[in-house]
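[1] Predicted model, plus sequence, below.
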Amino acid sequence: MFVNRRDVQIQWGDCDPANIVYYPRYFAMFDDSTSIMFEAAGFSKQDLIHKYGLVGIPMVDTRAKFHIPSTHGDWIRIESRIESLKRSSFEVVHNVFKADALAIEAFETRVLVGKHPEDPAKLKSAPMPPEIIERFMRG
């Protein structure tokens, strides 16, 4: 499977008054990591919109297990991969490492959506394009 890795330095604004990363900030990092993973695989958001006619890849479920806290100035490595692909949805796993220790395990379910063919004001799930499946499965 395709894995994308990126290093992130924890910023002052990521932290709460106790100098620990405020947990919603991690979910923003994971959202960015999913977009960056698609980009690294050769599929920018503009490709998804223009080439495949999608509106986006909204998150429909998420959760995380927090093992080790991070504070201002720490460097973390986020490793993101698609765990499974279905007709229009997919599961993403984000493992966050602080040094070599697993700090966070995060999970997302996302759905490819486009405009509903009968009512463009509504959204409808869209099938995963074969070249996207092939790229993420091949690694």
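    Nice, thanks for sending it over.
[2] From here on, just use CA atoms for contacts and neighbour counts.
    Noted.
[3] Is the residue nearest the centre of the chain in a helix, a strand, or coil?
    Closest to where the C-alpha atoms of the chain average out (CA atoms, centre = their mean) is residue 34, at 2.4 Å. Secondary structure, DSSP: H, G, I helix; E, B strand; the rest coil: residue 34 is helix.
[4] next up, a second structure to put side by side with the first:
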Amino acid sequence: MSRRVRFADTDPAGIVYFPRYFVMTNDLVEEWFADGLDLPYRKIFEEGVRAVPLLRVEAKFSAPSRLGDMLDFSLAVSRLGTKSFGLNIAAHCAGETRLVTQQASAWARRDGGTIRAEAIPPEIRARMEEYLENP
């Protein structure tokens, strides 16, 4: 996914305000679910009261991104467990690394007021395996 840094993404110094990177990476994950896994979020939530909560995220900001920069994002599955998975996401601009994140999410079901992890369905797991960083 490529995305231009917009005015709304920047702080008064004209560089990306760090929380906006998390919006961008969330957009990438949502697009990956829709296009890569053939499972749009809308379908996840409409069928079976599912959830994909973010459990942990770590980010390294390597260089500032500025208004108008074109960021190229990449995504790879770093870990695929029974009920959870890890993603490595990177953003580059003109070959320079700007952001690298490692994050973990769970496959879960909402049950009343609680969310409980459950096994990733085999068909979704098989699609995720296609994106494994080191199969």
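    Cool, got the structure. For clarity, every value in this text was computed on a predicted model and none was experimentally measured.
[5] my guess is the residue nearest to the centre of the first structure meets residue 78, correct?
    No - Residue 34 of the first structure lies out of contact with residue 78 (CA atoms under 8 Å); the separation is 10.3 Å.
[6] what's the counterpart of residue 117 of the second structure in the first structure?
    When the first structure is aligned by TM-score structural alignment, the residue opposite residue 117 of the second structure is residue 125.
[7] Can you give me the distance of its match to residue 139 of the first structure?
    Distance, residue 125 of the first structure to residue 139 of the first structure, using CA to CA, to the nearest Å: 25 Å.
[8] out of the two, which sits in the more crowded spot?
    residue 125 (18 against 12; other CA atoms under 10 Å).
[9] does that one really touch residue 86, like I thought?
    No - distance between residue 125 of the first structure and residue 86: 11.4 Å, which falls outside the contact criterion (CA under 8 Å).
[10] Excluding sequence neighbours, find me the nearest residue to the residue mapped onto residue 81 of the second structure from the first structure.
    Counting by TM-score structural alignment, residue 81 of the second structure corresponds to residue 86 in the first structure. In this structure, residue 86 of the first structure finds its nearest non-sequential neighbour in residue 128, 7.6 Å apart by CA to CA, 6 or more residues apart in numbering.
[11] measure that neighbour to residue 65 of the first structure for me?
    Residue 128 of the first structure sits 28 Å away from residue 65 of the first structure, taking CA to CA as the criterion.
[12] Neighbour count for those two, which is higher?
    Here residue 128 of the first structure and residue 65 are compared on neighbour count by other CA under 10 Å; more neighbours surround residue 128, at 18 against 11.
[13] any idea what that one is structurally, helix, strand or coil?
    With three-state DSSP as the basis, residue 128 of the first structure sits in coil.
[14] Next: the one 5 residues further on.
    Three-state assignment for residue 133 of the first structure (three-state DSSP): helix.
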